[in-house]
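**Student:** How does the following fold in three dimensions:
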Amino acid sequence: MDHNINSLKPFNIQDGDVVQSWQKWKQIFNNYMIAMQFDTCSDERKIAILLHSMGEQCLDIYNSFSEKEKSTYILVLKSFDDYFIPKKNLAIERHKFFTLKQESDSLDTFLTKLKKQASVCEFGQLKDSLIRDMFICNMDKTNNHIREKLLTENDVDLYKLVTIYKSLELSFNSTSYLSQEIPVATLRSSRTTAHSHSKQLSTSQNGLKQQQAVPFNNNNTANFDNNKKCTRCGQYHRFKCPAKSVKCKRCHKIGHYYNLCRTPINNIEYDEMDSSLNSGPGLFTL
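**Tutor:** All right, here's what the predicted structure looks like:
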């Protein structure tokens, strides 16, 4: 088998976060050892592959180790861990864990943060149960429905916890979406109302066209509205006005009743005077 041991990038000790970089690089290196089947080699060869892969700067660090620290592959890795990972204050790390809150994070992100912080707190067998308890206690109040459900469950491990809260999140989001949809009955009612309004508007427009098609004159049917009295006969009618051929006894004009005459009084007196003069025995002459 062709083993290419130059495929890994050297470890950069100048990286800003050297602790995280070392832990990530070591994980990649372990996977590489397994993939290339170097994990079954002797300790001497494993150490040689490790030092070759880490680069020249890390070789200087290795040379500072004691003979005991160089004796086995496991001890060499531990020595590098001690070098790159400073001694932690356990009380501070646990304080960080117990004060973590969800705030604006998603539940997935919050759980990941709890797991990551718990990994440096040395909780031992209590690790998973403390992660579960902190997750339930410190999730945001907007997730109270999830908290209440989890508190009623027995023997909730991390796998069951994830299953429950993801199921509740999906159900809650679906319910919220459906509550925003317009009910079918309301939609049908809206359509019926719109259709009725359109029909009324069409009928009104047709009626207006019919009225406009009938010209107004003194001898024809008077302008009318089904809801208003005729101004010539004082009645409600749709077709021919009964006062159409009636002569008014006041102004002597045809087309309206006497009591609905609108001819000014002065015009009436003048007409009567003019009529009496014209019907006299003769004209006065000088």
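**Student:** rest of the way, CA atoms for contacts and neighbours
**Tutor:** Noted.
**Student:** what are the ranges of the helices in the stretch 1-150 of the chain?
**Tutor:** Listed in chain order, the helices of the stretch 1-150 of the chain (DSSP state H, counting those that start in this stretch) span 18-35, 43-54, 56-63, 73-84, 90-98, 107-118, 127-137, 144-152.
**Student:** In CSV, list those along with mean neighbour count and distance to residue 167.
**Tutor:** Formatted as CSV, these follow (neighbours: other Cα atoms under 10 Å; distance: least, Cα to Cα, whole Å):
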stretch, mean neighbour count, distance to residue 167
helix 18-35, 15, 32
helix 43-54, 17, 45
helix 56-63, 14, 48
helix 73-84, 16, 40
helix 90-98, 14, 26
helix 107-118, 17, 12
helix 127-137, 17, 15
helix 144-152, 14, 10
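**Student:** one more to line up against the first:
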Amino acid sequence: MSGLPAIETFDCEGEPSSVGLRWDKWRRAFAIFLEASSVVDPKKKRAMLLHSSGLPLQEIYYSIPGAHVDEPQGDNDVFAVAVQKLDEYFKPKQSKLYERYIFRKIKQESEETFDEFLVRLRVQGAKCKFSNVEEHLIDQIVEKCYSQELRKNILALGDTVNLDTIVAAANSLESINRELKGFSTTSFQEINKIQSWPTTSKQARNHFNVCSRCGGFNHRGTDKCPAMDKKCLKCGKLGHYKKQCRTLLNTGLRRGYKRKYDFSSQPNNGKNQESFNYVDADSDQDESRPTRDSEYVFQIDDDTEIPCNIGNVLVRMVIDSGSKSNLITDKT
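**Tutor:** Reported below is the predicted structural model:
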């Protein structure tokens, strides 16, 4: 007996609604422990019960009238009397109508094996006081089993069906389903896809609501703005701050220079002569301007061509960046 591991003490203070079930499980474990220990004396068995159950159960035991006796009571020895009194304390009178209601609610879950489902039915069915437990188990399996194929097989057998036949059929179906998964030859190849999503962040939304006068985010240029009557330090006009000044376009046209490509000196094979201009503007933007501010593009031209000399032959070539709209100039 000394080599046997001790069993866990009984939890008397757990969930009250399940204390009866916990007591049944603990008493069953203790009965196995006694059998393995080869203890037969009733008083020693009672002493081992009180020792193994823990102090909380000992307090309950000694508070129950008639639980601790020194002599046998009729056909019950001192150990049987102790167990009977504890049963009466932890297992209040049960209603078979309620237990049968719980039994009828049990169904097989999608990830639950048939054996696990059957064990739950057997445990609850033992509390229902059925005259024919197997018949009620079969009824519940037909109604609440997860497998439609198993239900068809049971109904096909008719009145000749029994529980052993159902268990064999259920285990066979589960085994076949596991094997079929191994025969699956469907393969999938991963494809990496580049997909753009619309920007919905608060910062991106605010980016399009910048005040054109002061650069603020809490109002628009058409609203009452603190820069409405302020003089711009860049262009000298009223109505905006320097950082929001858009006179760069005009300044660039005045200060910039034009680079012109003329194809008139080259043979054009009857095609119309054409030239194009590029404006390179001096930048006098404020260096302290935050990097998050917007940059403005005032013009987007069509595809630009430049002359290239290839083998002493002048060829017009398009500057192409691969985008739908080209922002690359001939200078670039």
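**Student:** who wins for proximity to residue 188 of structure 1 among the helices of the stretch 1-150 of structure 1?
**Tutor:** Among these, the nearest to residue 188 of structure 1 by Cα to Cα is helix 144-152 (34.5 Å).
**Student:** how about residue 188 of structure 1, secondary structure?
**Tutor:** Under DSSP: H, G, I helix; E, B strand; the rest coil, the three-state class of residue 188 of structure 1 is helix.
**Student:** Now do the same for it: its match in structure 2.
**Tutor:** Matched by TM-score structural alignment, residue 188 of structure 1 corresponds to no residue in structure 2.
**Student:** And for residue 188 of structure 1, the neighbour number?
**Tutor:** 11 (other Cα atoms under 10 Å).
**Student:** Would you mind measuring from it to residue 195 of structure 1?
**Tutor:** 10 Å (Cα to Cα, to the nearest Å).
**Student:** cool, residue 120 of structure 1 as well?
**Tutor:** In terms of Cα to Cα, residue 120 of structure 1 sits 69 Å off from residue 195 of structure 1.
**Student:** just to revisit the earlier point, for residue 275 of structure 1, which of the helices of the stretch 1-150 of structure 1 is the nearest?
**Tutor:** helix 144-152 (100.1 Å).
**Student:** distance from that closest one to structure 2 after superposition?
**Tutor:** Superposing on structure 2 and averaging over aligned pairs (mean Cα distance after the TM-score superposition for structure 1), helix 144-152 of structure 1 comes out at 1.9 Å.
**Student:** What range does that helix cover in structure 2?
**Tutor:** Here helix 144-152 of structure 1 aligns to structure 2 at residues 148-156, judged by TM-score structural alignment.
**Student:** Can you add distance to residue 199 of structure 1 and give the helices of the stretch 1-150 of structure 1 back as JSON lines?
**Tutor:** Output for these, formatted as JSON lines (distance: least, Cα to Cα, whole Å):
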{"stretch": "helix 18-35", "distance to residue 199 of structure 1": "73"}
{"stretch": "helix 43-54", "distance to residue 199 of structure 1": "84"}
{"stretch": "helix 56-63", "distance to residue 199 of structure 1": "88"}
{"stretch": "helix 73-84", "distance to residue 199 of structure 1": "83"}
{"stretch": "helix 90-98", "distance to residue 199 of structure 1": "69"}
{"stretch": "helix 107-118", "distance to residue 199 of structure 1": "54"}
{"stretch": "helix 127-137", "distance to residue 199 of structure 1": "60"}
{"stretch": "helix 144-152", "distance to residue 199 of structure 1": "50"}
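**Student:** Out of the ones you listed, flag the one nearest residue 162 of structure 1.
**Tutor:** Per Cα to Cα, nearest to residue 162 of structure 1 of those: helix 107-118, 8.6 Å.
**Student:** can you give me the angle that closest one makes with helix 90-98?
**Tutor:** With axes from the mean of the first three to the mean of the last three Cα atoms, to 10 degrees defining the directions, helix 107-118 of structure 1 sits at 170 degrees from helix 90-98.
**Student:** Show me what helix 107-118 of structure 1 packs onto, helices and strands only.
**Tutor:** helix 90-98, helix 127-137 (3 or more Cα pairs under 8 Å, 6 or more residues apart in numbering; DSSP states H and E).
**Student:** average distance between the last one and structure 2?
**Tutor:** The one in question is helix 127-137 of structure 1. Helix 127-137 of structure 1 sits 1.5 Å off on average (mean Cα distance after the TM-score superposition for structure 1).
**Student:** what comes into contact with that helix?
**Tutor:** By Cα atoms under 8 Å, 6 or more residues apart in numbering, the list of residues contacting helix 127-137 of structure 1 from outside reads 98, 110-111, 114-115, 118, 147, 150-151, 157-158, 161.
**Student:** Among those, which one lies nearest to residue 179 of structure 1?
**Tutor:** Distances from residue 179 of structure 1 to the contacts of helix 127-137 of structure 1, taken as Cα to Cα, are shortest for residue 147 (22.7 Å).
**Student:** what's the spacing between the closest residue in space to that closest one that isn't next to it in sequence and residue 153 of structure 1?
**Tutor:** The shortest distance from residue 147 of structure 1 to any non-neighbouring residue, by Cα to Cα, 6 or more residues apart in numbering, is to residue 136 (5.7 Å). Distance from residue 136 of structure 1 to residue 153 of structure 1, counting by Cα to Cα: 12 Å.
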